[in-house]
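Undergrad: Quick check, what structure comes out for this input:
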Amino acid sequence: MLIWIGALALIAFVLTFVQARAVLWAAATAIWIAAGFATGLIGSTTTLVLAAIAAPIAVLTTFRPLRAAVLSAPAMKAFAGIMPRMSPTEQAAVEAGNVWWDAELFAGKPDWKRLLATPAPKLSPEEQRFLDIEAEHLCDLSNDWESTSVWQDLPPAAWEYARDKGFLGMIIPKRYGGLGFSAYAHSQVVQKLSTRCSAAAVSVMVPNSLGPAELLLHYGTDAQKDHYLPRLARGDEIPCFALTNPYAGSDAASITDTGVVCRGVWNGRETLGFRVSWRKRYITLAPIATVIGLAFRAVDPDGLLGQGAEPGITCVLLPRDHPGVNIGRRHWPLNAVFQNGPITGDDVFVPMEMVIGGQPQVGNGWRMLMECLAAGRAISLPSSNVGMSKLAVGMVGAYVAIRRQFNMPIGAFEGVQEPLARMAGHLYASDSLRQLAAAALDQGEKPSVVSAIAKYHVTERARIVVNDAMDVVGGKGVCMGPGNFLARAYQQIPIAITVEGANIMTRTLIIYGQGAVRCHPYVLTLMRTAQSQNLKDFDAALFGYAGFLFRNLARASAFAVTGGLLIGRPAGAAPQLGRYYRAATRFSTLLALASDLSMATVGGALKRKGALTGRLGDILSQLLILSSALKRFEDEGRPAEDLPLVHWAAQDALARASEAWRALLANHPSRVVAFVLGAVGVGLTRAGPDDRVSADVAGLIQRHGPARERLLAGSWTPRIEVDPIAATAAAFDLHPKIEAVERRLKPEIASGRIARAPQNLTLLDAWAGEVEARGLISSEERDLFARFAVLADMAIQVDDFPQDFGLAEGLTRRGGKRAAKREKVTQ
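TA: Okay, the predicted model is just below:
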């Protein structure tokens, strides 16, 4: 009898675990009752009683019209009353783009084979040549010091080169004269420019991101495309896009800039159009733009658009010289000095032909912007911030190898290794996420949640990387000058945190708010069908939702009891990383369960619970970052040298997910839900990277090798003949040879025959001369020490200026002493 009763519990658990359909439940229950009767465990009376109980339930759950009428109809009424109605702008935002791997993670049962089968991003030969030649040369023509301290803009020669070589038209197809590059190539170019000069990166990425070119490609009329796209591709037109209003920043859908539908005279004829007034700010490239994308709220009080038209946010293209356009002044965003400024207009007549897509697209502007931003967020800010992180990691890794204190490289101290490991580990994770997002775009996906996660977490991790870099280099990073490779990045990090959706909003509203609705297999359908009163589809979604919730509860319980041993490593994945796949799968199941229980208990108020949704979003984000690192390792052929980086990134992601999980349990509005989640999540806590892994990671960036090269791949190549800022990298290139000679001389130093190499680099040449005189090194090796001494000294020194910083003499502040040293080294 106990076995028979236990069999029922086991059957119920298995059916719940696999989310079986109602008909399978009915069949399994019938077989269980029949087995009890056949074995004599129950008599005919008990059998009839059990059948009488089970049969109505089976009929009610398997016969859908009856189920819908009895159960789903009142549930739909209650659901419609609880859930807030989506406004058209909210609906456009939620439905922008599509779902991808994020949906797998949100569903609680990720298909790792699908992720690992996604093709790795690759450049075409043409794209690789452009990156190696044109992008490299544009880096040579621009740098942060001259952009910020001399030109207050990208240098004129760099602007001319960028236009001539098609940098402003990378996303425009070749049939319009553009380069027609892939999303990955676009990302790689922005990343490389960001390792050199932020003004160059921003000036290139803005025309290729959310703006006139992309909107025209997707929504423009043929006439608009034929006119503007070739001119944008050639750089004859410089575009900007004006959305943000002083009173509608993060809440951009509520812009107060208004265009009233009216009739007016344009080019000598009366035509339908808008009378528009606007106040815009933070508009990148606005001061030099020749064509302006403008978003405003259209209203039609006189019904001129025709019956049934629903005007709303509308996007138009205006020439700079359009009557009434006010443009030219500049903002000064944290010394980044890329062109950015306000645009205003009062009572400006805009003919209907200037609407992007023509009159049929009036009122569709918000949907257009959200759909384009769903993809664009995955490129511009992630790429530029990975570039800044590569600059910091590459230069600081070199600096700590050549800089000595207490007669040893400062990178050998454990206190320094800790921030070095964070820098390299966060870079590996961020770059992995950037590459995965670009790969998704090139596969035709527009994963809005993935792009939001990439924007938020890459920019936040870049902030950690640059802050750690400043701590390591100390005064070298604080004193401004042409030899400071880090200060401008440090100043400009907050810009990325702010734009394309401020990070607070991105974390609390977009990542989880949009993810919970779009990525969940049933929630959006429930919301739509409840709003439209579609009972049939609501019924299917409601019972699917119930089965989904209990499936994840069963899975979470089983994983808690077994410690995750039921979770297998995906076929073909690296065996040494199996524990990370298991942990990610378990976290995915708990995220799905926590989301459903939270939505069920908090209801429509969930979107106002920013702390709660932020923590759920953090878990989703860390799972995506972990997935990115694991996939990157497979895509790159499982290089053994990179394992410390993968371990660090994976352990850090799991630790951050654990931290969010603990905070979720401690602060959940429903203590019952918190108790249930705590029970099924037992044993899930993960610590961050240990000291051994951190030491290994810190070591990788202090020496030449394939792991460091892969980590910094796509960066500008520092060359002393281009800029003295390259002294750090040039000294680092010589450092292995210096170390080899020093190792050979160790016995002589230990015996006292010669002194240790001086820490003061100005004395190194004289020391090498004495060692050469003793016949212990060759003349070539003595020259090696002399060259290293000059380069390393240049790397360590900081710039100084006249008392008035040269202003009285009209100097350009390019650093005379460093230029002289560069000339000496070059000779």
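
Undergrad: Please make it C-alpha for all contacts and neighbour counts, starting now.
TA: Noted.

Undergrad: what's the helix or strand for the residue nearest in space to the middle of the chain?
TA: Among the residues of the chain, the one closest to the centroid is Ala454, at 1.5 Å (Cα atoms, centre = their mean). According to DSSP states H and E, Ala454 maps onto helix 448-473.

Undergrad: That helix packs against which elements?
TA: Secondary-structure packing of helix 448-473 (3 or more Cα pairs under 8 Å, 6 or more residues apart in numbering; DSSP states H and E): helix 365-376, helix 380-402, helix 414-442, helix 487-498, helix 610-635.

Undergrad: so which of those is the most packed in?
TA: Stretch with highest mean neighbour count among the helices and strands packed on helix 448-473: helix 380-402 (a mean of 28; mean count of other Cα atoms under 10 Å).

Undergrad: Sequence B follows; please return its structure for comparison with A:
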Amino acid sequence: MIGLLAFLAIIIVTAFIFYFHLSRRSGCAVFVAAWLLAGTCSEFFVHPLALLVVLAVLAVILVDSLRIKFVSAPARNALKKMMPAMSSTEREALDAGTTWWEKDVFSGQPDWSKFEKIELSSLSEAEQAFIDNETAELCEMLDEWQIHHHDKDLSPAVWQFIKEKGFLGLIIPREYGGLEFTPYAQSRVVSKIASRSTVAAVSVMVPNSLGPGELLMKYGTAAQKDFWLARLAKGEEIPCFGLTSPEAGSDAGAIPDTGVVCEQEYKGEKVLGVKLNFSKRWITLAPIATVVGLAFRLSDPDGLIGDEVERGISCALVPADLAGVEIGRRHYPGSAFMNGPITGVDVFIPMSMLIGGQEYIGQGWMMLVECLGAGRGISLPALSTAGGEMSYLMVGAFARIRRQFGIPVGKFEGVQEASADIAAGAYMLEAYRALVTRALADGAPSVLTAMAKYHATETMRGLINHSMDILGGRAIQMGPRNFMALVYQTIPIAITVEGANILTRSMIIFGQGAMRCHPYLADELEALSDETDGAIARFDKLLSAHLAHTAGVFSRGFIAGLSAGKLSKPDCGNSALAERWYPRIDRYSAVFAATADFALLLLGGDLKRRELLSARLGDVHSQLVIACAILKYHDSQTASEANTAHAEFALKRSFAAINKALLGFYQNMPQRWMGCVLKVVFFPWGVPNFDVSDNEIRSLGDMIMTPNPVRAQLAAAVHISDDDQDAQGRIHRAFDLLTEIESEYDVFLENDQRGRLDGEDFAEKLNSAVSKGLVSEAQAARIAEYDERRYDCLLTDAFDANLHDVDVRPVRP
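TA: Predicted coordinates:
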């Protein structure tokens, strides 16, 4: 027994050596001292054979030549056989973009002092004024039912307003006539528009996302910028970007469209250029675009620009009126925004139309990956955030207005289970938006924006589904009164575009995250193909650092598990909530990093094909970042019970998802024994329970139906009309009035239910309540006004027999 205790002590000492990152010499000295001390308790530790093994291990650790011969060289040879070759497009994707806080989380040792210094973005005076004025005015011009079911497009007046007011130039620098808004301001503009019309929001966001404008700003020549950017900013040109092909959807690297370098006559002169043949589909704004950004594979069979024939993916600007371009037809994606195919047969463009000129030939994939950040990190999350916030505001209001069995439907616990999830999800989306757009202000974090696209759109899908369940028939029946069905109808669009969500979750988030965020993996893979002098020494240095890193995060996870997380004390945040939750993020970050390293070690390149396992690791990484966003956002807001309740619920949702993903990973590892070992090491006292309680569900279910600081925060980011004939406005007006007179209204209802009021109809009973002194005449007038509004909120549209003319007859039985 003493020997076993001594052995456990050796394990703990070893863990602390890596936990505190002792140098090789210091760590070996501490280990030897602990080993010899253990020898006083058990002869096993001083047995000649045991001492020989220990000395051999220490020699390998301390002597470079021995370590290279017995560890690094064999490991390098084995890994070269195990790891699949990296394609050029994979390498370009990995090299593109930047990393941000998600890299710290992946490291297993987040620098919390760095995170503490991050300040979330705020709006400038000009940005706030644009949102309060131009954006609000645009919102008032929008009627989504008219757009979807009658016009099938934005009205000419709306298009003219969008162009004149600069909505197509949000990202373009002021020197070219653009607004040059920050990522956060862009997101706020798009989400406010989206709260009124998905069609208008998509029409505005596309020119400000992946497209000619962003590509020109980053890679365009001076002449290209001078000519195009001002025209784009003013709306004189409508851009679209042709990327997706019939046989290349999410696999954009497989673009079949071609461009061949040749000489041909252009505007009366024989010039060097490119002959294009392409077929693109699902291209937003294509039917009305005047200039097409185009991605294609360039070749130079005649050697006109160099010795290489295949020059790789390149990008060009193609005026839509060039000979051979067919444009103008429309797809119908279930929403009325402009979307359609583009084809081109033998379309000739001069070299000056290649984005960035000849210098950027073959770098199109890198350009595209870097510019995907705006769509993934700004536009689609902005749509999702608007959907979540409108669900919170409108469903919360309706659940209080709509009564069943004598009480608001929002009081039923079954409903509250869904409405509380809406509340927490909407809060998370706003918090996530704040953190991701702050990251985009610093660079183009490709992994973080992939996370944002996937988790924002999937969260929105869940919240809208909950909303439809709660609203029931009121949401099913289409018509101008319906404020939810058209949003529900467009969910698949957000899920599909900018990389299908299935692909993003199963392959991109962890696959790209491991390469971009792991402190050593990318350099190690590069060193595997290095055959120059000193390559093995470089690989040895990287491998040694990697193994020390793995041991370090493994030890951090192990020690945190033994202490049930009590030793994790990140100095971050300024609230009691932060004190509780940052240590948990710190602990799980180490668990995730160690688990990821063991997965990479045991599965190697096969992990790329084990998409279910990769997806789970991506979920853990993403949810840890989301938890950081929630805490950062919570601490940036004025302290309130509502703010903390929403944040706590959202954090528990994230950590429950983390636990599910981790346990699923451990249970499905090909080496089941290793999954069991990791689970026991990291959770020796059992996996913490982060399920929300029934009390928390009831509390948040009540809160979503009442005015509170979070409701005010979310409402500030969207547009709700005050017009009581508007689909949203009638709910909004009725809810506001109810919150003012609900106590008197409840008195009236209670007395009516108890049979204390005289009369056959509502008006007679209300007069009876006045005569009996239960309510005053003024209160009765307000109750009557509210009851009319309430009943009007419950009505759904009816049409004639051909579903043409709306015929709503609010006649009460």
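
Undergrad: How many neighbouring residues does Ile147 of structure 2 have?
TA: By other Cα atoms under 10 Å, 20 other residues sit near Ile147 of structure 2.

Undergrad: likewise Glu137 of structure 2?
TA: Neighbour count of Glu137 of structure 2, defined by other Cα under 10 Å: 13.

Undergrad: picking that back up, Throw the helices and strands packed on helix 448-473 of structure 1 into TSV and include distance to Gln576 of structure 1, thanks.
TA: What follows is these, written out as TSV (distance: least, Cα to Cα, whole Å):
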stretch	distance to Gln576 of structure 1
helix 365-376	34
helix 380-402	26
helix 414-442	18
helix 487-498	35
helix 610-635	11
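
Undergrad: Among the ones you listed, which comes closest to Ala795 of structure 1?
TA: Closest to Ala795 of structure 1 of those, according to Cα to Cα: helix 380-402, at 7.5 Å.

Undergrad: so how far is the closest one from its chain's centroid?
TA: When C-alpha coordinates are averaged (Cα atoms, centre = their mean, to the nearest Å), helix 380-402 of structure 1 and its chain have centres 16 Å apart.

Undergrad: do the same with stretch 801-813 of structure 2
TA: 41 Å.

Undergrad: Stretch 442-457 of structure 1 now?
TA: Taking mean C-alpha positions (Cα atoms, centre = their mean), stretch 442-457 of structure 1 and its chain are 7 Å apart.

Undergrad: Over to stretch 675-682 of structure 1?
TA: Centroid separation for stretch 675-682 of structure 1 versus its chain: 31 Å, with Cα atoms, centre = their mean.

Undergrad: In the longest strand along structure 1, which residues are buried?
TA: When structure 1 is parsed with DSSP state E, its longest strand is strand 269-284. Across strand 269-284 of structure 1, burial judged by 16 or more other Cα atoms under 10 Å covers 271-284.

Undergrad: Check stretch 59-75 of structure 1 too.
TA: Quick answer for stretch 59-75 of structure 1 (16+ other Cα under 10 Å): Leu60, Thr61, Thr62, Arg64, Arg67, Ala68, Leu71, Ser72, Ala73, Ala75.

Undergrad: do the same with stretch 401-411 of structure 1
TA: The neighbour-count check on stretch 401-411 of structure 1 (16+ other Cα under 10 Å) flags Ala401, Ile402, Arg403, Arg404, Pro409, Ile410, Gly411 as buried.

Undergrad: Now do the third one against Met794 of structure 1, distance only.
TA: This points to Arg403 of structure 1. Distance, Arg403 of structure 1 to Met794 of structure 1, using Cα to Cα, to the nearest Å: 11 Å.

Undergrad: Find the nearest non-adjacent residue to Thr457 of structure 2, please.
TA: Distance criterion Cα to Cα, 6 or more residues apart in numbering; nearest residue to Thr457 of structure 2, sequence neighbours excluded, is Ser384 at 5.5 Å.

Undergrad: my read: Leu66 of structure 2 touches Val60, true?
TA: Yes. Using Cα atoms under 8 Å, Leu66 of structure 2 is in contact with Val60, at 5.3 Å.

Undergrad: about what we covered before: among the helices and strands packed on helix 448-473 of structure 1, single out whichever gets nearest to Leu304 of structure 1.
TA: Closest approach to Leu304 of structure 1 among those (Cα to Cα): helix 365-376, 18.8 Å.

Undergrad: Run the angle between the closest one and helix 414-442 for me.
TA: 120 degrees (axes from the mean of the first three to the mean of the last three Cα atoms, to 10 degrees).

Undergrad: tell me the angle helix 365-376 of structure 1 makes with helix 448-473.
TA: 50 degrees.

Undergrad: post-alignment, helix 365-376 of structure 1 versus structure 2, mean distance?
TA: Here the mean offset of helix 365-376 of structure 1 against structure 2 after fitting is 1.3 Å, by mean Cα distance after the TM-score superposition for structure 1.

Undergrad: Sweet, I'm off.
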